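> Could you look at this predicted model? Sequence included:
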Amino acid sequence: MLEQLFAFSTRLEFIYRHVWQAHDLVFWDNRSIIHLAAGTPDHLRRKLYRTTIEGDAPF
């Protein structure tokens, strides 16, 4: 069952790939997504801030 769920969750129609530009800001909810940092050129540094908020369960 886990294999089926993983295969379903990684279908192309569910994938978003961000094309980074200067001054971009991206937010995501770790409770609802699978996150993979990819596509950032090695010579560029990313500045990351992690914020955790309390609230309702994701929908």
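Yep, that arrived. Note that this is a predicted model, so its numbers are computed, not measured. Numbering: from 1, shown residues only.
> For the rest of this, base every contact and every neighbour count on C-alpha atoms.
OK.
> On the three-state scheme, Glu3 is what?
helix (DSSP: H, G, I helix; E, B strand; the rest coil).
> What is the burial count for it?
By the measure other C-alpha atoms under 10 Å, the count of residues near Glu3 is 8.
> Same question for Ser9.
Using other C-alpha under 10 Å: Ser9 sits among 14 other residues.
> Quick check: it vs Glu3, distance?
10 Å (C-alpha to C-alpha, to the nearest Å).
> ok, and here's another one to check against it:
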Amino acid sequence: MSDNQTKGTAKEIGGTIKEKAGKAMGDDRMETEGTGERVEGKTQKNIGKVKDAVKDQFR
């Protein structure tokens, strides 16, 4: 698992928690920020997967 995958997973989890907390408290801004962080984390995680796949092809 690459550094991007690890950081992406952490950011995705943090974003999910923030999104759920914002929804529970009725805080639209927090919910939106959490959604953004979750998507950003998922993207970073996928970049890590692609990098790993490319590395594996050139071994």
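Structure received. Because the structure is predicted, anything quoted here is derived from the model rather than measured.
> TM-score of the superposed pair?
Overlay of the two chains. TM-score (TM-score structural alignment, normalised by the length of the first structure): 0.28; 29 aligned residues with a C-alpha RMSD of 3.3 Å.
> list residues touching both of Ser9 and Glu3 of the first structure?
Counting by C-alpha atoms under 8 Å, 6 or more residues apart in numbering, Ser9 of the first structure and Glu3 have no common neighbour.
> buried sites along whatever helix or strand Ala7 of the first structure lives in?
Element membership of Ala7 of the first structure [criterion: DSSP states H and E] is helix 2-9. The neighbour-count check on helix 2-9 of the first structure (16 or more other C-alpha atoms under 10 Å) flags nothing as buried.
> Provide the contact partners of stretch 34-48 of the second structure at residue level.
By C-alpha under 8 Å, 6+ apart, stretch 34-48 of the second structure touches 1-20, 22.
> can you give me the helices for the second structure?
With DSSP state H, the ranges of helices along the second structure come out as 3-25, 28-57.
> okay, those in TSV with mean neighbour count next?
Formatted as TSV, those follow (neighbours: other C-alpha atoms under 10 Å):
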stretch	mean neighbour count
helix 3-25	18
helix 28-57	17
